[in-house]
Every structure is written in structure tokens, then in C-alpha cells.
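> Sequence and predicted structure, then a few things I'm wondering about:
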Amino acid sequence: MNYMPGTASLIEDIDKKHLVLLRDGRTLVGVLRSIDQFANLVLHQTLERIHVGQKYGDIPRGIFIVRGENVVLLGEIDLDKESTSSLQRVTIEEILEELRQEQEVKSRAEKLKIQVFKERGLMLPYPDTLDEY
């Protein structure tokens, strides 16, 4: 096997199923169809995968173009191991409800943390008015 520098090494991965973790925290699963010198990706049959605890749900997104600077992680999915995952697949509605509940719990915990800090006369390095945005 010859060494190819930079994104040229991904040419061997074209037409294979990949998982892409984006800078904003989203996870995409799709077939890599194209790549350029800037690591921009074209994914086909793309799913946005949402994980909450031991559950996950997939939202179909179709063809997806990802700007290279937004890619944190790119990896080929082993199709044999994918089918034996310990995670439980649920419907889109169920996973979105689970996600909403998880975010609500985190929000309450953050508000409590801010309140406790204020009671002790401490200021957090960020404003507590984030909910207004």
C-alpha cells in the first residue's frame, strides 16, 4: 500500500459507510461519495444519529455536504459490528422526546448551579442570561 498525504488517503474510503462527528456535536452516518483537497465531504443516504443514554434514533437527511473545517472525526463503520451494537434503536419521536428531557434536566441543573454560586457571592465567568438568546 502506498502512502498518500492529506485527504488523498481517503480515496480508498469512497463508497464505504462512515460515521462523521461534526464540530456542533451532531453525528452523521452515510456513504462517502466524494472528497476534495479541503476535506469537504459528500455523504449519500445520510442519517443524523441522535444518542441518549443507551438509545439512539436516526433522522434521514439524504445527500449531505459537509465542509471540511466542521469535521471533528471521520471513521469507517464496520458493518459486521454495527448490527451487534448494544444500543437500543428507537423511533425518531421517542429519541427526540428523550433528548428534550435530557436537555431539560441539564438546564435545571445549570440554573441550580448558578443560584448556588450567587448565594455564595460568586460570579460565573459567563452571564446567566443565556436563556434570553
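Sure thing, it's come through.

> use CA for all of it now, contacts and neighbours both
OK.

> can you pull the contacts of Leu10?
Remark: with contacts taken as Cα atoms under 8 Å, 6 or more residues apart in numbering, Leu10 is in contact with Ile35.

> let's bring in a second one:
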Amino acid sequence: MKFTTSAAMVDLVDKKVLVILQDGRNLRGVLRAYDEFAHFVLEDAVEYIYRGTRYAGIWCGIFVIPGENVMLLGEIDMDVDEAPNKFLVEYHALERFCKKDAEMRERQEATKAQILREQKGYSEEEDKYIAHKGNVQGCCKSLVET
């Protein structure tokens, strides 16, 4: 079995990468730095949201990502179209739909957590750790001008 360590990421430095976070956020940017815990620094980061055939991006600039929040990291092939068969729309047009989807996922996760506590004996402390783990904050502005 082959394991990937943070040392294997040296080839990705200064390349455009895709990062998907534990909370489902989709970021693209240039990987500028990382450490042994797989904490990343993305430059010119853009957060993308997708819904059906539409997508929107919001520019985030420099983005520091704790390694424990990363679900996927991969290099982007610059020769391939970013979103074939999808149409760029204003971020705020999709944001409200994505927020509704996120709220629905949160309700589902809360229901799952309650079932785990009641039926399987999980504790509140484990729930707090899981909720904290996906918390990444960013300050972004829309790519599409209003």
C-alpha cells in the first residue's frame, strides 16, 4: 500500500491546485507553501460553487488552510477547460441556493449526531470536535461584477 506524505507535495509548490475541504468548499489557487502537517497557503485563491449547469467563483486572495480540513488536493491541468458545459453566473445568484443546501446538510448531520448519541453512545465532546474540525473562515469577493 502506498501512502502519501506531506513531502510528496513538493512537486505541487508554485502550481495551480484544487483543494476540497471537509465542509465541501471547493478552492483553486497557486500552492505557495505547506508544512509537515499539510497546512497550505494558497495564493490567488478562488472559491467555486456549483449548482446544476451553473457555477460561480469568488476571489479570496491569500488563503491559509489547516491540514486537518483538507479532504482532497490535486494539481489542475491547465490545458483542460475548467468547467465544460457549465455557465459562469454571478456568485450571489448561486450563493443562496448553496446556503440552503448547506443548511439541509447541517440538519442531516445534526440528526445523524443525535442518533449516534442516543443509539451508539457517542458523547457531546466528540460532536464539538467534529463541528470545529470543518471550520475554515475566508474573506472573499465575487468574480462576476454586479
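In hand now; what should we look at? Treat the numbers as computed from the prediction; the structure is a model and nothing was measured.

> Give the aligned equivalent of Pro125 of structure 1 in structure 2.
Using TM-score structural alignment, the equivalent of Pro125 of structure 1 in structure 2 is Ile115.

> quick one: the helices in structure 1?
79-82, 92-119 (DSSP state H).

> Deepest in the core, which of those helices is it.
Here the criterion is mean neighbour count by mean count of other Cα atoms under 10 Å, and of the helices of structure 1 the winner is helix 92-119, at a mean of 13.

> how distant is it from the center of its chain?
The offset between the C-alpha centroid of helix 92-119 of structure 1 and the centroid of the whole chain comes to 19 Å, using Cα atoms, centre = their mean, to the nearest Å.

> do stretch 109-127 of structure 1 as well
29 Å.

> ranges for the strands of structure 1?
Secondary structure of structure 1 (DSSP state E): strands located at 17-22, 27-35, 41-52, 55-66, 71-76, 88-89.

> what's next to the fourth one, contact-wise?
Applying Cα under 8 Å, 6+ apart, the contact partners of strand 55-66 of structure 1 are 40-51, 87-92, 94-95.

> what about the residue of structure 2 most remote from its centre, is that helix, strand or coil?
The outermost residue of structure 2 relative to its centre, with distances by Cα atoms, centre = their mean, is Gln119 at 30.9 Å. For Gln119 of structure 2, the secondary-structure state derived from DSSP: H, G, I helix; E, B strand; the rest coil is helix.

> any idea how far Lys112 of structure 2 is from it?
Shown here: Gln119 of structure 2 relative to Lys112 of structure 2, a distance of 10 Å by Cα to Cα, to the nearest Å.

> Over to Tyr129 of structure 2?
Distance from Tyr129 of structure 2 to Lys112 of structure 2, counting by Cα to Cα: 15 Å.

> Filter the contacts of strand 55-66 of structure 1 down to just the buried residues.
40-44, 46-51, 92, 95 (16 or more other Cα atoms under 10 Å).

> Just send these back as TSV, with distance to Ile114 of structure 1 too.
Written out in TSV, the entries for these read as follows (distance: Cα to Cα, whole Å):
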residue	distance to Ile114 of structure 1
Asn40	40
Leu41	40
Val42	42
Leu43	41
His44	43
Thr46	39
Leu47	36
Glu48	33
Arg49	32
Ile50	28
His51	27
Ile92	33
Ile95	29
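
> which one of those residues sits closest to Ala109 of structure 1?
Nearest to Ala109 of structure 1 among those: His51, at 20.2 Å, using Cα to Cα.

> Give me the number of neighbouring residues for the closest residue to that closest one other than its chain neighbours.
Closest residue to His51 of structure 1 apart from its sequence neighbours, by Cα to Cα, 6 or more residues apart in numbering: Gly57 at 6.8 Å. Here the neighbour count serves as a burial measure; for Gly57 of structure 1 (other Cα atoms under 10 Å) it reads 20.
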